[in-house]
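Engineer: Give the three-dimensional model of this entry:
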Amino acid sequence: MFKPQIKIPATYMRGGTSKGVFFRLDDLPAEAQQPGAARDAILLRVIGSPDPYGKHTDGMGGATSSTSKTVILSKSQQADHDVDYLFGQVAIDKPFIDWSGNCGNLTSAVGSFAVSAGLVPADRIPENGTVVVRIWQVNIQKTIIAHVPITNGEVQETGDFELDGVTFPAAEVPIEFLDPADGEGAMFPTGNVVDELEVPGVGVFPATLINAGIPTIFVNAADIGYSGTELQGAINEDPKALAMFETIRAYGAVKMGLIKDIAEAESRQHTPKVAFVAAPASYSASSGKVVEANDIDLNVRALSMGKLHHAMMGTAAVAIGTAAAIPGTLVNLAAGGGERTAVTFGHPSGTLRVGAEAALVDGEWIVKKALMSRSARVLMEGWVRVPGDCF
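Structural biologist: Predicted structure coming up:
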């Protein structure tokens, strides 16, 4: 006898260029309210993973790294915070959820959800204006501030803010990532803004290894045979290229101290990220829009969960803004070098502007916050259903 399906309250939301299934912690079955196998099993089934067909036909996932995401929210246990935000990146073809990092794009939806779900005290929400939502990012133990627009006492989702990589305009949600150096250690784990990275079968080339927003390995596009203007097909349809990037990621992760052996990289797919940078150059984005070289400071392409991202991960954008603000990093040099508080970079879907405030303190670079704007909206709300024997 097969158990019937159970239903779990859930909200399907877009945040930035990602979308995911959002849950309140206390709405999950009791077995899934704590980390562990039951929680992972339920969330895998919600998304539809593992799927050997790579389609997520039998789940809520979209079969890309940007759309295979889950979020668990609860009233914050931290002083001076409103909501605790836990993010799970669901693998598509493996029974695996990576809890090692944040999703910066979905952060913009966290603030909106927190307001709508009653996680922000009513007396802090204006009838019209903006409410500051104080988010504790549980994965990386960092504070994020979302400025959520309010109209007639409710979250304002519609608007004219356009974000490349998102089809329709919506309301702007400014986000501040405070002290964005990743929770796992120093901003530059090797102590250098540029290192020589030796990758067997690929070569020896400079790399900037940074923990900011999310651990990221930056390399020069030209050093690995690219121009920096590539779209998804140039990378994702080339198995040799994907294997090369995964090898770079594994050896970079070891050098960053995130793993001890390259074999561990397979069980840590979400972090670190790999990105390649180049000086400004014109190209046609995936939408057909022409990005002019004089409209950007540099080009950046980044991989997420083994594939070139269709736009830019929010956390990687934080890493880009942070690295750009620090003289001598590969990101800073690609943008022309010198001191800068913001950059506009080209990505496969268009452009994005991100800012950061950096200072040299006792010989070490400190970034107090990184800033960017996103948008978010509810796509569907109600319940998701999963078989009662899936966990």
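Engineer: CA only for contacts and neighbour counts going forward, please
Structural biologist: Noted.
Engineer: Could you pull out the helices in the stretch 151-300 of the chain for me?
Structural biologist: 232-236, 239-255 (DSSP state H, counting those that start in this stretch).
Engineer: Would you do the same for the sequence below? I want to compare the two.
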Amino acid sequence: MSFKPQLKIPATYMRGGTSKGVFFALTDLPNEAQQAGAARDALLLRIIGSPDPYAKQTDGMGGATSSTSKTVIVSKSTQVDHDVDYLFGQVAIDKPFIDWSGNCGNLTAAVGAFAISHGLVSASRIPDNGIAIVRIWQANINKTIIAHIPMHNGEVQETGDFELDGVTFPAAEVLVEFMAPADKNAAMFPTGNVVDDLLLPESVSEFAQRGLSSIRATMINAGIPTIFVNAVDIGFTGKELQDAINNDATTLAFFEQLRAHGAVKMGLINHIDEAKARQHTPKIAFVAPPVDYVASSGKSIKADEIDLQVRALSMGKLHHAMMGTAAVAIAVAAAVEGSLVNIAAGGKPRSQVVFGHPSGTLKVGAKASFTQGNWQVEKASMSRSARVLMEGHIRVPETR
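Structural biologist: Prediction:
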């Protein structure tokens, strides 16, 4: 029996923020994978090493966590006044599934650098020294993102002294601005309320075990659809690290049930069973007022250094730091008086907050206003860093 040789596809492995992913220029993909569909998904799954029943992704580029099982496709933009289109795929680890329903805010920080290095941005927009402004069209959610990319002697500057909790080594700072991050075709608060009492069926064992028939929740569409609940209402302090959550199958099942019921309430799905095919969105997070705690790195975080605590789950597990898009949701919700995020941060108007997460702290900002009976947000911003880890070619067996 004869077997075909592996495909050889140009690719770049990059870190963006606290995530890693495999980046492709659209035109470098095989013809059948340049369009959305089964062929593209099958190729990317095989590249990442999914589905893997061992949950290790040993035979692929994935790192066996939600933060490292990601793919990005970049192309010249089809939109006016934009430089590039950016498409993100969150790859499931143990299932043959790629979720295209949302963005990755962390990897967004690497898109501008990738686009410049691959000639996808007009040379007239790139200074030899200074800051290149890359206008990104986020194709998953149809939103504009502005990335401020430092340049030195005509090349992207990746090294620097900017430190980001959750990333071991310093690098150059990349400012990322998420323009009008709320869905313009939907309310920022889909239920019409800043805080809801989310009814929970007592027949669901995960709720019954905690004595919950309802829970207060802030459900917001900004950056990424996110459900915020109070840590104390579900038996947590808000300063938990990964092991406290991820080693407890019962707790993980509880969060998934809570996420599914919140998704129905937000109008994202019609029935809780549909949440299985929408793992990337919405996110679920719990918040608490600031307290002293020790981050996963051993770093001591003092209560007076932060405005609140936030812990968020991604793809069914507590995230080791914070997803970039969820950080946008935190920034926007903090700016809205009366939201659970705002209350945890002290209950006064906020244009920026510093929040604690399992790996340390992060500062985010947002401009929100109440106009004509609705909450609107102009932009949200945060600083990340990014760098190329490896570039060359991906080798992958044919999937047909």
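Engineer: Excluding chain neighbours, what is closest to residue 101 of the first structure?
Structural biologist: Among residues not flanking residue 101 of the first structure along the chain, residue 139 sits closest, at 5.5 Å (Cα to Cα, 6 or more residues apart in numbering).
Engineer: mind checking which helix or strand residue 56 of the first structure is in?
Structural biologist: Counting by DSSP states H and E, no helix or strand carries residue 56 of the first structure.
Engineer: For it, grab the count of nearby residues.
Structural biologist: Residue 56 of the first structure: 22 surrounding residues under other Cα atoms under 10 Å.
Engineer: residues touching residue 86 of the first structure, list them.
Structural biologist: Applying Cα atoms under 8 Å, 6 or more residues apart in numbering to residue 86 of the first structure gives the contacts 71-73, 102, 137-139.
Engineer: distance of it from residue 68 of the first structure?
Structural biologist: Taking Cα to Cα, to the nearest Å as the measure, residue 86 of the first structure falls 15 Å from residue 68 of the first structure.
Engineer: circling back to that earlier point, with distance to residue 181 of the first structure and secondary structure as extra columns, can I get the contacts of residue 86 of the first structure in JSON lines?
Structural biologist: Converted to JSON lines, these look like this (distance: Cα to Cα, whole Å; DSSP: H, G, I helix; E, B strand; the rest coil):
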{"residue": "71", "distance to residue 181 of the first structure": "22", "secondary structure": "strand"}
{"residue": "72", "distance to residue 181 of the first structure": "23", "secondary structure": "strand"}
{"residue": "73", "distance to residue 181 of the first structure": "23", "secondary structure": "strand"}
{"residue": "102", "distance to residue 181 of the first structure": "12", "secondary structure": "coil"}
{"residue": "137", "distance to residue 181 of the first structure": "13", "secondary structure": "strand"}
{"residue": "138", "distance to residue 181 of the first structure": "14", "secondary structure": "coil"}
{"residue": "139", "distance to residue 181 of the first structure": "13", "secondary structure": "coil"}
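Engineer: What residues in the first structure pair up with stretch 323-343 of the second structure?
Structural biologist: Alignment of stretch 323-343 of the second structure against the first structure: residues 313-333, by TM-score structural alignment.
Engineer: Hmm, residue 152 of the first structure is touching residue 125, no?
Structural biologist: No: using Cα atoms under 8 Å, residue 152 of the first structure is not in contact with residue 125; the gap is 10.1 Å.
Engineer: the more surrounded of those two?
Structural biologist: Higher neighbour count among residue 152 of the first structure and residue 125: residue 125, with 20 against 10, using other Cα under 10 Å.
Engineer: What helix or strand is the nearest residue to that one once chain neighbours are set aside located in?
Structural biologist: Distance criterion Cα to Cα, 6+ apart; nearest residue to residue 125 of the first structure, sequence neighbours excluded, is residue 131 at 5.6 Å. Following DSSP H and E, one finds residue 131 of the first structure within strand 129-137.
Engineer: For that strand, list every residue counted as buried.
Structural biologist: Under the neighbour-count criterion of 16 or more other Cα atoms under 10 Å, strand 129-137 of the first structure has 130-137 buried.
Engineer: what's the mean distance for it versus the second structure?
Structural biologist: Average distance, strand 129-137 of the first structure versus aligned residues of the second structure after superposition (mean Cα distance after the TM-score superposition for the first structure): 0.2 Å.
Engineer: helices or strands up against that strand?
Structural biologist: When contacts are defined as 3 or more Cα pairs under 8 Å, 6 or more residues apart in numbering; DSSP states H and E, strand 129-137 of the first structure packs onto strand 83-90, helix 104-116, strand 142-151.
Engineer: Can you give me the distance of the counterpart of residue 293 of the first structure in the second structure to residue 361 of the second structure?
Structural biologist: By TM-score structural alignment, residue 293 of the first structure lines up with residue 303 in the second structure. Distance, residue 303 of the second structure to residue 361 of the second structure, using Cα to Cα: 11 Å.
Engineer: the more surrounded of the two?
Structural biologist: Neighbour count, other Cα under 10 Å: between residue 303 of the second structure and residue 361, residue 361 has more, with 22 against 16.
Engineer: Aligned counterpart of that one in the first structure, please.
Structural biologist: By TM-score structural alignment, residue 361 of the second structure lines up with residue 351.
Engineer: Pretty sure that match sits in a strand.
Structural biologist: Yes: secondary structure of residue 351 of the first structure, determined by DSSP: H, G, I helix; E, B strand; the rest coil: located in a strand.
Engineer: What sits closest to it if chain neighbours are left out?
Structural biologist: Using Cα to Cα, 6+ apart, the closest residue to residue 351 of the first structure is residue 345 (5.5 Å).
Engineer: That neighbour: how many residues sit nearby?
Structural biologist: When neighbours are counted by other Cα under 10 Å, residue 345 of the first structure registers 28.
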